[in-house]
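1. Sequence plus predicted model, see below.
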Amino acid sequence: MSDTTRKSSSFTKMINGEVPVLVDFYADWCQPCKMMNPILKELKKKMGDQINIIKVDAEKNADAAIKYNVRGVPTLILFKEGQILWQKSGVVQANQLQNIINQKLEVS
């Protein structure tokens, strides 16, 4: 199994899991993407095991970026059990992210 296939299958397994997953599609050259790093760390600290956060390089994983209609970076996508609950491009602050995630998870 190639490294890409392995990453792809663990990505799929993760977004199909019971624990919600926030995926951050980013690019190394993108300044707003760099601003998301401390925000996502803060969010993980606040939410702990309630959520998994993964970063996906949109250029190295173009197939995933295309599949999920990522047109700009950063793009954040919230998955639960394989379903997209929310998607937004641009920088979102930790408190706002936490509120959105909590709202989306109450519905499901």
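-> Thanks, I have the structure now. From a predicted model like this one, the values you see are computed outputs, not experimental measurements. Numbering: from 1, shown residues only.
2. only C-alpha atoms for contact and neighbour calcs from this point on.
-> OK.
3. Spatially central residue in the protein, please.
-> By C-alpha atoms, centre = their mean, the chain has its centre lying nearest to residue 23, at 1.0 Å.
4. Tell me if I am right that it is in a helix.
-> No. Applying DSSP: H, G, I helix; E, B strand; the rest coil, one finds residue 23 to be strand, outside a helix.
5. then this one, side by side with the first:
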Amino acid sequence: MSKFGDLISANVPVLFNFFTEWNEESVSMHPVLRDVAAAVGDNARIIKINVDKNPELSEALRIKGLPTLIIYKQGEMKWRQSGVQDGDSLINLLNKYTS
């Protein structure tokens, strides 16, 4: 989990996508997040975390619904939402935290 601490401390917003491969809604977010990553470029980071491979982190963050999306910047959680999100909303959120 120390690597997670390094990731959330970034000066740019970091969008974490907690997912599983067996959850349809989780899988449907992959192309959306690819588009978001392309749109925000170096102004933000997008990181996918498979809850099946990271049970301790998922439990520590109380991940219940999938997908769960969380934005951190400089160690502080800025936004959290479970369920499918649209790309434009995510881009707008990330841009809000880039300044």
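-> Thanks, I have the structure now. Quick caveat: nothing in here was measured; it's all calculated off a predicted structure.
6. one step back: show me the contacts for the residue nearest to the centre of the first structure.
-> 53-56, 76-79 (C-alpha atoms under 8 Å, 6 or more residues apart in numbering).
7. Buried only: go through those residues for me.
-> Those of those that meet the buried threshold are 53, 56, 76-79, by 16 or more other C-alpha atoms under 10 Å.
8. quick revisit: what does the residue nearest to the centre of the first structure correspond to in the second structure?
-> Under the alignment (TM-score structural alignment), residue 23 of the first structure pairs with residue 16 in the second structure.
9. tell me what the longest helix along the second structure is packed against?
-> Longest helix in the second structure by number of residues (criterion: DSSP state H): helix 24-40. Contact partners of helix 24-40 of the second structure among helices and strands, from 3 or more C-alpha pairs under 8 Å, 6 or more residues apart in numbering; DSSP states H and E: strand 14-19, strand 45-50, helix 87-96.
10. Which one, of these, ends up nearest to residue 31 of the second structure?
-> helix 87-96 (9.3 Å; C-alpha to C-alpha).
11. Fine, thanks again, bye for now.
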